[in-house]
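Asks: coords below, sequence missing:
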């Protein structure tokens, strides 16, 4: 069986070349996947449709949704997001959110699926922040719940930054368990309480990180019975990442992904992977780190 991969060309939005966000990584990941699977035996690509306004309103405030769709986001909010809020950025957010919804639906059908974007976990109900326009995972979760495809959802967020927007959105919802394992002193300054937060000290390396992760997942999977798991596989905990404060190696990231997939799939739960954060000046190295998610996922189909 081929791993379902969700990708859209619009994931690469039109922003200035010198922008500090590595927008080209999305196309780079898709290209890497195709080049390493020349005969098409490992991956099956699916192109999502842009998320509907109706589905966005399941999570986000009406005024904010309409501001993004009309490209009329107030300057203060656009600054907090960090992108020029043009048509390309707006359409990218719609496609990436539609992509995470399609990824969830494919995961529920096939057991595992991955998006080549997604993980915009700083977007809150009333606005975006931190390079996140819409909270794609939250919108996907709310939509599959509304469609009665899943009832209880576990979100495993291993991006180096705390998933404050996701935590805020599901703060009073017992049907969604938000787990954030992140750098304690990193962005955002003001954290929001997840169902379970595991803040980590600066400079933590592979062995200690993996021990904490395994113990945490063992406890969460034993106590929260999920119908679907979303995995935010940000690679910014890497020691070379310019926005991270942890010290994982490439091998540590590979072991991390393997641990998460093995434990979740052994529990028999469908799993949707999203790309998450990763900020390196070397695009090739960044793409190769993100690619670990798909390499690992394909092993657990």
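Replies: Nice, I can see it. All of these numbers come straight from a predicted model, not from anything done at the bench.
Asks: please count neighbours and contacts with C-alpha atoms only from this point.
Replies: Fine.
Asks: grab the most central residue of the chain for me.
Replies: Residue closest to the average C-alpha location in the chain (CA atoms, centre = their mean): residue 119, at 2.1 Å.
Asks: remind me which helix or strand that one belongs to.
Replies: Here residue 119 is covered by no helix or strand, with elements defined by DSSP states H and E.
Asks: now swap in residue 106 and tell me
Replies: Secondary structure from DSSP H and E places residue 106 in helix 87-110.
Asks: also this one, for the comparison:
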């Protein structure tokens, strides 16, 4: 059964002025339920992640200052959100959503998080709407507690997964692959194990050719035991914070390529939704919904 992390806290703990496009965290499961792609039984509400699992990835001092609401104004500004107890609680629940989705993936082949993909969070700081790094926390959880020895991170958000790259820069058990717009946030890039910077306006054909060139080769060379897929839909031409030129159909083909390869290689995969900031929220919901539709199609 497809298991999907979702909680009301994903959208409802954010302050006024920051709820669009965060409304997608409520609208997406509503759409999937309405059309019959999922049932209530597919959804699970994660509890907050225990502190010890956060500290397997993040710096103790940073976590204490974050959870104690003691970040400086400059640090808070870089995260993009006003800091509050509710915001920290939201982040900790999202972290466990991805951890639990990873454990479900070991059992069912795939697990998904309506939220997550917080790839701009570093070991010791947050940036770009990310306070903690769910992909890194879940990957470290599998390595430390589930004897997974090789993880591949496939980050296809329009923005480079700079925090994830920094966290795993000296970890040979994790290979980070980021395919992103080269001239976009973050303006200082970290070094992923493989970075594929794209030109502004890159269209479906060019994007998909590159993905279909790199990803099969990575699976052969890296030989991962587990895949984390950051499936941000800010690659769309309609996105306010992205600079690529992809269509909804092209984004769907991107997801099909990743999930089909994972399924063919019998690789468990956890999907985190990542970014999506199109002016019309219907575009965001449709693009994200395609990822879940494909998961049902390929795995169940």
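Replies: Received, thanks. Small disclaimer: the values here were computed from a predicted structure and weren't measured.
Asks: got a TM-score for the pair?
Replies: After superposition, the two chains reach a TM-score (TM-score structural alignment, normalised by the length of the second structure) of 0.96; 299 aligned residues with a CA RMSD of 1.5 Å.
Asks: re the thing from before, the helix holding residue 106 of the first structure aligns to what range in the second structure?
Replies: Mapping helix 87-110 of the first structure onto the second structure (TM-score structural alignment) gives residues 85-108.
Asks: the strands in the first structure, which residues?
Replies: With DSSP state E, the ranges of strands along the first structure come out as 3-6, 43-46, 112-115, 153-157, 176-183, 196-200, 228-232, 271-274.
Asks: just say which of these is most tucked in.
Replies: Compared across these, strand 112-115 shows the largest average neighbour count, a mean of 30 (mean count of other CA atoms under 10 Å).
Asks: give me the mean deviation of that strand from the second structure.
Replies: Its aligned residues in the second structure lie a mean 0.9 Å from strand 112-115 of the first structure after superposition (mean CA distance after the TM-score superposition for the first structure).
Asks: residues in the first structure aligned with stretch 167-175 of the second structure?
Replies: Aligned by TM-score structural alignment, stretch 167-175 of the second structure corresponds to residues 169-177 of the first structure.
Asks: starting at the chain centroid, how far to the matching stretch?
Replies: 17 Å (CA atoms, centre = their mean, to the nearest Å).
Asks: start to end distance for it?
Replies: End-to-end distance for stretch 169-177 of the first structure, by CA to CA, to the nearest Å: 11 Å.
Asks: how about it: buried residues?
Replies: Neighbour counts over stretch 169-177 of the first structure (16 or more other CA atoms under 10 Å) mark 169-171, 175-177 as buried.
Asks: got the contact list for it?
Replies: Contacts to stretch 169-177 of the first structure, defined as CA atoms under 8 Å, 6 or more residues apart in numbering, come from residues 59, 124-125, 138, 151-155, 178, 193-196, 224.
Asks: residue 76 of the first structure: which of these is nearest?
Replies: Of all the contacts of stretch 169-177 of the first structure, residue 124 has the smallest distance to residue 76 of the first structure: 14.9 Å, by CA to CA.
Asks: what's the closest non-adjacent residue to the residue opposite that closest one in the second structure once aligned?
Replies: The equivalent of residue 124 of the first structure in the second structure is residue 122 (alignment by TM-score structural alignment). In space, and not counting its chain neighbours, residue 122 of the second structure is closest to residue 163: 4.2 Å by CA to CA, 6 or more residues apart in numbering.
Asks: if I look at the one you found, how far off is residue 191 of the second structure?
Replies: Noted for residue 163 of the second structure: a distance of 10 Å to residue 191 of the second structure, by CA to CA.
Asks: what about these two, which has more around it?
Replies: Neighbours were counted for residue 163 of the second structure and for residue 191 using other CA atoms under 10 Å; residue 163 has more, 27 against 19.
Asks: ok, the more buried one to residue 118 of the second structure distance?
Replies: Computed with CA to CA, the distance linking residue 163 of the second structure and residue 118 of the second structure is 8 Å.
Asks: need the residues touching each of the two.
Replies: With CA under 8 Å, 6+ apart, residue 163 of the second structure and residue 118 have common neighbours residue 133.
Asks: residue ranges of the helices in the second structure, please?
Replies: Using DSSP state H, the helices of the second structure run over residues 9-12, 24-35, 51-54, 60-67, 73-79, 85-108, 134-145, 162-167, 204-222, 248-264, 281-299.
Asks: so which of those helices is the most surrounded?
Replies: helix 162-167 (a mean of 25).
Asks: ok, now which ones touch residue 55 of the first structure?
Replies: 139, 143.
Asks: do you know how far the aligned residue in the second structure for it is from residue 39 of the second structure?
Replies: Mapped onto the second structure by TM-score structural alignment, residue 55 of the first structure lines up with residue 53. For residue 53 of the second structure, the distance to residue 39 of the second structure equals 30 Å [CA to CA].
Asks: then residue 1 of the second structure?
Replies: For residue 1 of the second structure, the distance to residue 39 of the second structure equals 10 Å [CA to CA].
Asks: higher neighbour count, those two?
Replies: Neighbours per residue (other CA under 10 Å) separate residue 1 of the second structure from residue 39, with residue 1 holding more: 16 against 13.
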